[in-house]
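Visitor: Just need the structure, nothing else, for what follows:
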Amino acid sequence: MSIDSYEASRKRSDEIRADLPEHPEKYTMLTGDRPTGRLHLGHYFGTIRERVALQDLGISTRIIIADYQVITDRDTTANIADNVRNMVVDYLACGIDPAKTIIFTHSAVPALNQLMLPFLSLVTESELLRNPTVKAEQDASGHALTGLLLTYPVHQACDILFCKGNIVPVGKDQMPHIEQTRQIARRFNERYGHVFPEPDGLLNDAPAIPGLDGRKMSKSYGNAISLSATDAETAKLIKKSQTDADRNITYDPEGRPGVSALLTTAALCTGRTEADIAAEIGDGGSGTLKKYVTESVNAYLAPIRARREELLADMDYIEDVLHEGNRAANEIANATLDEVRETMGMVY
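Guide: Coordinates of the predicted model:
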C-alpha cells in the first residue's frame, strides 16, 4: 500500500471517527475472528474494546465467527465447536451485547457464502496473489497454497458486503483487504447495477500488543494471556516470561524486548505509561516488575473473568445467542442475495 494511499485512508478514517458520535445511524460495522483458540489480551486491547465502544454508540454492529476460514491453513476442525462457544462467552464477558450486536458463524449462513461465486468473477488471479495477507498466512502455515487461502480476501469481501457493511475496524496491515473489498463492490456496481457500498477501513491506533516474549501476542507463539486464564495461570505465565539480568527496569523495546513487553502490558491494564511504571520499580528487578504486572492484569480482568464464570454456567443462553445471531444474519444475507440475483437478471 503506497504512502499516499495510506494517508488518504487515514484522512477518511479520521473524518468517519469524528462523524460516528453525531450520525451513528449512517454506519454498519462488520468485524470478526477465526475460532482457533481462546481470545487473549491482544484481542481485547487490539479490537474487542473498540467493538464495544462502537456498539454502544448505536452503530449497527455485526461480528462474524469465521469458522470456515479456520481451514484456510489448518487440516482439522477438532475443537472448533468448543472454540466457537467460548468465543461467544468471551465476547459477552467483554461487553458485547447480543441485543445490539449480531454474532454469527460463517458456516450457518449459506447466502453469505454464495456471494463468493459472482465476486470471484470480479477479481484476477494476479490480484489475489498480490494480497500481502495471503502471502503472510501461507508463509506462516508452511502449507501449500489452497484455493480457500488464495480466495480468502474475496471471502472477507462477502463477510463485509453481505450486510452492506461500510466501516471495518482494521490495523494498517489489513488495509489491502479493504481495498480489495472496495474494488469488488465497485466492479459489481459498474457491471450489474448499484447494490453495495464501498466500505472504509476504520483505522485503529491500538499498539501491537506484545506477548510475554516481546513478539506480537499470538496463540501460535504461546506468549499470550488468555481472557479465560485463572489468576494462578496468569501469574505462572508472567513468571516464566523472559527478561534480562539488569535489575534497573527501563522501557527499551529494541534493547529490552521482554522487560518492555511486560511494561506495556501493565500500562494497558492500569492506564499509566511504561516510563512511569519503570521509574516506580527502578532497581527492583524483574521479580518486582512481574509481581506488578501480574497484579495489574488480574485486577483488570477480574470483572471479565467473573462474568465469564456466570455465562459458562448457562450454556443454553450461549446457544440461544448463536442461534438468534445466525437467524438474523441469514435474514440479511438472503435479502442481499435476492437483490444480487435480481440485479444480475438471474431470477427464474
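
Visitor: drop to CA atoms for contacts and neighbour counts, all remaining ones
Guide: Noted.

Visitor: Nearest residue to residue 177 in space, please, no chain neighbours.
Guide: Spatial nearest neighbour of residue 177, chain neighbours left out: residue 153 (5.9 Å); criterion: C-alpha to C-alpha, 6 or more residues apart in numbering.

Visitor: How about residues contacting the helix or strand where residue 104 lies?
Guide: Residue 104 is part of strand 101-105, with elements assigned from DSSP states H and E. Outside strand 101-105, the residues that touch it by C-alpha atoms under 8 Å, 6 or more residues apart in numbering are 55, 60-67, 88, 321-323, 325-326, 328-329.

Visitor: Here is the second sequence; please produce its structure so I can put it next to the first one:
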Amino acid sequence: MFTSTTPTTTTSSPDSPSAAGPAASSESSGSAGHTPLLAEESDVRADPGRYRVLTGDRPTGPLHLGHYLGTLHNRVRLQCLGVETYIVIADYQVITDRNRPGDVAANVHEIVLDYLAAGLDPSRTTIFAHSTVPALNQLLLPFLSLTSVAEMQRNPTVKEEALTAGISSVSGLLLTYPVHQAADILFCHGNLVPVGADQVPHIEQARLVARRFNERFADGHALFAEPQGLLSPAPVLLGVDGQKMSKSRGNGITLRATEDETARLIRQAVTDSERLITYEPERRPQVANLLLIAAMCTGATPEALAAEIADGGAAALKHVATDAVNEHLRPLRSRRAGLAAEPGLVQHVLRTGAERANEVARQTLDDVQDTLGMRY
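Guide: Sure, this is the predicted structure:
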C-alpha cells in the first residue's frame, strides 16, 4: 500500500473542495487540462490547503524503522504543514497475496499506536480501516469497468507483490489491487499521494481511472481530479538480512521493539569483512545502509560518521547505529507505551475516523451514481 491535489467535485461542501486548485492547471508537457504526474514540494509548502493526501498501510505486521523514516515522519510533516490527510489501514488488501489473513485486528491495533506515537493527530488526520467504509469499496465496481485486464497485468507492483509472496497464481483481488488503490485515493478526492519511485505506477492508474470516468461517464466534467504523486526524499532502507526492509520479510527494526531487541537485531545485520568503514553505497550497500540509518537518526552525514568510525570495523559501526536508533526512537517508544495504557483509545480513533471517511465516501458514491444514472 502506498502511503497517497485540489479535487474537483460537483458539490461545494467542506468535504468536497472546489476546482480552484492543481486539477485546473495544465501538464508541464503542454497537455491542457491535466495536472503533472508529480507535484512539486515547493507548491505544497506554498499552499498546503489546496491539497488532500491519501496514504496508508496494509496491516500485515508491525511497522518498522523504515516506515518511520520513510513514510510516517513525512505524514506528520504534511499534517503539520496543514495538508488535510486521510490514512487507510488496508485490511481488505491483506488477503491479496496470502491464503490466511493472520491476526489482522491485533496488527491494526498496533499500527494505530505507531501512528499516534509518531505524531499523527486524529483531530487533523482521518485514520480508518478499509472494511469499515463500504461506499469506498463499492467504487471499485465502476472503476473496474474503466480498466482492461491487460493494463492491470502490466502493472509492475502486481508482479512484484506476487513474486515477493511466492505465489504462482494471481488472485482476482491482487490483479485489481491498483484499481482498489485508485478507489482509495478518489473516494475522498485525494489529490496528493506520497510515494516512492517504485509506486508511481499506482498514481498513473488512479489518474487513468479519474480521466476515463470524467470522459466516458461525466461528459468531460471533472468529477475527479487527476491525483499527483509526491516523491519521498527518504531512501530505501535495507533490513538486517541485507534485503529491502519489509514487514513481510520480518527483517526490520520494529518501532515497538525494546532497546535490547534493537541492539540484538543490529548486531545481526549483514556487513562485510573490510575493517575501514567508508560510505560507498554501490560497492558496500550493507555498510552504507547502517551509516545511512545512523545519519538519519542523528542528523549527521553518512560520510562524517564513516570518518569518525574509521578503522573501528563492523562492531564499532553497529554500536554507533544502535545508539543512534535507540536514542532517536526513545521518545516515540515512551509515548507509545503511554498510549497503549489508555483503554479504548485505538477503538475511538478508528471509530471516529470511520465516521468521517464514511461521510465523505457516501457523498462521492452518490455523485458517481448520479453521474451514472443509478440513483433510484
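
Visitor: just to revisit the earlier point, how about the contacts made by the residue nearest to residue 177 of structure 1?
Guide: For residue 153 of structure 1, the contact set (C-alpha under 8 Å, 6+ apart) comprises 128, 131, 134, 177, 180, 181.

Visitor: Residue 365 of structure 2 -> structure 1?
Guide: Residue 365 of structure 2 is assigned residue 337 in structure 1 as its aligned equivalent, the criterion being TM-score structural alignment.

Visitor: about what we covered before: just checking, which of the contacts of strand 101-105 of structure 1 belong to helices?
Guide: Residues from those lying in helices, with DSSP state H as the criterion: 55, 88, 321, 322, 323, 325, 326, 328, 329.

Visitor: quick check, nearest of those residues to residue 78 of structure 1?
Guide: Nearest to residue 78 of structure 1 out of these is residue 88 (C-alpha to C-alpha; 17.7 Å).

Visitor: Please say which position in structure 2 the closest one maps to.
Guide: The alignment partner of residue 88 of structure 1 in structure 2, by TM-score structural alignment, is residue 112.

Visitor: Which residue is the nearest non-sequential neighbour of that match?
Guide: Spatial nearest neighbour of residue 112 of structure 2, chain neighbours left out: residue 346 (6.5 Å); criterion: C-alpha to C-alpha, 6+ apart.

Visitor: what do we get in structure 1 for that neighbour?
Guide: With TM-score structural alignment as the criterion, residue 346 of structure 2 pairs with residue 318.

Visitor: measure its match to residue 85 of structure 1 for me?
Guide: Using C-alpha to C-alpha, to the nearest Å, residue 318 of structure 1 is found at 7 Å from residue 85 of structure 1.

Visitor: Over to residue 175 of structure 1?
Guide: As it turns out, when the distance is counted by C-alpha to C-alpha, residue 175 of structure 1 lies 29 Å from residue 85 of structure 1.

Visitor: So for those two, which sits in the more crowded spot?
Guide: Shown here are residue 175 of structure 1 and residue 85; by other C-alpha atoms under 10 Å, residue 175 has more neighbours (22 against 19).

Visitor: With adjacent residues omitted, what lies nearest to the more buried one?
Guide: Of all residues not flanking residue 175 of structure 1 in the chain, residue 201 sits nearest, at 6.7 Å (C-alpha to C-alpha, 6+ apart).

Visitor: contacting residues for the one you found?
Guide: Neighbour list for residue 201 of structure 1: 9, 13, 167, 168, 169, 170, 175, 178 [criterion: C-alpha under 8 Å, 6+ apart].

Visitor: let's see 7 Å
Guide: Contacts for residue 201 of structure 1 were tallied using C-alpha atoms under 7 Å, 6 or more residues apart in numbering; they are 13, 167, 168, 169, 170, 175, 178.

Visitor: Could you do residue 33 of structure 1 as well?
Guide: Contact partners of residue 33 of structure 1, counting by C-alpha under 7 Å, 6+ apart, are 64, 65, 66.

Visitor: Done for today, thanks.
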